[in-house]
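Visitor: Fold the following.
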Amino acid sequence: MMKILEAVRDLYLPDGWICAGFVRSKIWDTLHDFRKRTPLPDVDVIYFDEVNVDENEEKKREEQLRSMLPLVPCSVKNQARMHVANGVPPYASSVDAISKFPETATALGVKLGADGRVILAAPCGLDDVLQGVVRPTPFFRESEARLAVYKERILKKDWATTWDKLDIWVDIEKDSTSFLTP
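Guide: Prediction:
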């Protein structure tokens, strides 16, 4: 993990973070007593640059990461432009974008500070990820359309097959705090 964190730090991305599954899966692997890390399809890297929202810049950054980490598939996205693709109001920062990820357990980011210490962003808190709870973020609970996206993701990801101790919210209503698990 440190090698990946160092490589992303060395890109000097404005408001750059590694987020989502990179953090969440490590925690879930630990909760499930896995000795070996679950393979990730990719490492999600985000940043926030309102000045240069050209998608080609993201591709350039992915290429730079690929040269540093040839065996690690990475996705690099500028959150200053992703609101358009996601059909939502503009994000204020990378952490604001993280807060609007579909699941609270995925709404996490890490980066290395200037002193080499790991910095964690958890705008929706840590309780859910540490307790193995998967539920929509407040942002996704505000809209039926976003809840539908959340539910589709839950089915597609099939996390319970890999991490069988998870408590996954599957039957949820807009603005609801109640849930049923499979």
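Visitor: from here on, contacts and neighbour counts on C-alpha atoms
Guide: OK.
Visitor: Distance-wise, check the residue nearest the centre of the chain relative to residue 98.
Guide: The centroid of the chain falls nearest to residue 20 when counting by Cα atoms, centre = their mean (1.9 Å). Distance from residue 20 to residue 98, counting by Cα to Cα, to the nearest Å: 8 Å.
Visitor: anything in contact with each of these two?
Guide: 107, 108, 109 (Cα atoms under 8 Å, 6 or more residues apart in numbering).
Visitor: What are the boundaries of the helices in this structure?
Guide: Along the chain, the segments classed as helices by DSSP state H run 2-9, 21-31, 55-68, 79-86, 94-99, 127-131, 138-141, 144-157, 159-162.
Visitor: Same list (those) but as JSON lines, adding mean neighbour count.
Guide: JSON lines is the format used below for these (neighbours: other Cα atoms under 10 Å):
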{"stretch": "helix 2-9", "mean neighbour count": "16"}
{"stretch": "helix 21-31", "mean neighbour count": "19"}
{"stretch": "helix 55-68", "mean neighbour count": "16"}
{"stretch": "helix 79-86", "mean neighbour count": "16"}
{"stretch": "helix 94-99", "mean neighbour count": "22"}
{"stretch": "helix 127-131", "mean neighbour count": "17"}
{"stretch": "helix 138-141", "mean neighbour count": "20"}
{"stretch": "helix 144-157", "mean neighbour count": "15"}
{"stretch": "helix 159-162", "mean neighbour count": "13"}
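Visitor: Save the ones you listed as CSV, and put in distance to residue 46 too.
Guide: Shown next, in CSV, are these (distance: least, Cα to Cα, whole Å):
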stretch, distance to residue 46
helix 2-9, 10
helix 21-31, 12
helix 55-68, 9
helix 79-86, 6
helix 94-99, 7
helix 127-131, 20
helix 138-141, 19
helix 144-157, 20
helix 159-162, 23
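Visitor: One more, so I can put them side by side:
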Amino acid sequence: MDRASPDSSLHAIVAASPILSTILDRWASIDLPDCWLSGSAIAQTAWNSAFGLPPEHGLADIDLVYFDDADLSEEGEAQQAARIRDLFCDVPLWIDAKNEARVHLWYEPKFGYSITPYQSNEHAISTFPTTAGAVAIRPDTAASISIFAPFGLDDLLNCTVRPNKVQITQAIYEAKVARWRKCWPRLTIIDWHQF
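Guide: Presented below is the predicted three-dimensional model:
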């Protein structure tokens, strides 16, 4: 018997999630440049599927990332985020829309060190704190999704949390791991110094 490909496995997990599938079903109305559904919500939905938990278990928010280097204003990003939250007011989670083209403007005050401006959404996603969370999806056709996963899907589908040390600190990684360990105690968590 053939095993499903990682892409088709992720597609099936996403399709079974009432929250993620609702967002993808209304994708055309999001209307943001180079937009992706990304980050921890995808990983956590996959973990819930693997561990037999409800699809929304442990999800804190949904991240939509877009790339608009023509408008780096905080106000522009806030307006887009408010519009998206209105669009999905029936979704029971906070939905955040972030313009990855402007992350370098607020990163240092929040995290204590500066970063160079991202050149694209793919560049930004490649710096996400964990390999399992560095995944983004968006509809490709009515029946499929595009997947951007710079580290592949193995860690995501095998419930393995591994640091992506491109940009984050050990403290940022360990704070994420501490929360996730409480919600998903069966995760395989790779120690910061082990990788």
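Visitor: sorry, back to before: which residues are in contact with the residue mapped onto the residue nearest to the centre of the first structure from the second structure?
Guide: When the second structure is aligned by TM-score structural alignment, residue 20 of the first structure is paired with residue 39. Counting by Cα under 8 Å, 6+ apart, residue 39 of the second structure touches 62, 63, 125, 128, 133, 134, 135, 136.
Visitor: Go through the residues you listed and name the one nearest residue 89 of the second structure.
Guide: residue 62 (12.6 Å; Cα to Cα).
Visitor: if I read this right, that closest one contacts residue 98, doesn't it?
Guide: No: counting by Cα atoms under 8 Å, residue 62 of the second structure stays clear of residue 98, with 10.8 Å between them.
Visitor: Next one: the nearest residue to residue 91 of the second structure once chain neighbours are set aside relative to residue 156 of the second structure, how far apart?
Guide: In this structure, residue 91 of the second structure finds its nearest non-sequential neighbour in residue 19, 6.6 Å apart by Cα to Cα, 6 or more residues apart in numbering. Using Cα to Cα, we find residue 19 of the second structure at a distance of 18 Å from residue 156 of the second structure.
Visitor: so how far is residue 121 of the first structure from residue 94 of the first structure?
Guide: According to Cα to Cα, residue 94 of the first structure and residue 121 of the first structure sit 10 Å apart.
Visitor: now do residue 169 of the first structure
Guide: Residue 169 of the first structure is 23 Å from residue 121 of the first structure, where distance means Cα to Cα.
Visitor: ditto for residue 144 of the first structure
Guide: Using Cα to Cα, residue 144 of the first structure is found at 27 Å from residue 121 of the first structure.
Visitor: One more: residue 86 of the first structure?
Guide: Counting by Cα to Cα, the gap from residue 86 of the first structure to residue 121 of the first structure is 21 Å.
Visitor: again with residue 131 of the first structure
Guide: Residue 131 of the first structure is 17 Å from residue 121 of the first structure, by Cα to Cα.
Visitor: now do residue 58 of the first structure
Guide: As for residue 58 of the first structure, its distance to residue 121 of the first structure is 22 Å (criterion: Cα to Cα).
Visitor: Residue 83 of the first structure now?
Guide: Distance of residue 83 of the first structure to residue 121 of the first structure, given as Cα to Cα: 20 Å.
Visitor: cool, and residue 21 of the first structure?
Guide: As for residue 21 of the first structure, its distance to residue 121 of the first structure is 14 Å (criterion: Cα to Cα).
Visitor: Repeat that for residue 85 of the first structure.
Guide: For residue 85 of the first structure, the distance to residue 121 of the first structure - Cα to Cα - is 23 Å.
Visitor: what's the burial count for the residue mapped onto residue 74 of the first structure from the second structure?
Guide: Taking TM-score structural alignment, residue 74 of the first structure has residue 95 as its aligned residue in the second structure. Using other Cα atoms under 10 Å, residue 95 of the second structure has 20 other residues around it.
Visitor: Skipping its backbone neighbours, what lies nearest residue 95 of the second structure in space?
Guide: In space, residue 95 of the second structure is closest to residue 62, 4.7 Å off (Cα to Cα, 6+ apart).
Visitor: give the contact list for the one you found.
Guide: So residue 62 of the second structure contacts 37, 38, 39, 40, 41, 93, 94, 95, 96 (Cα under 8 Å, 6+ apart).
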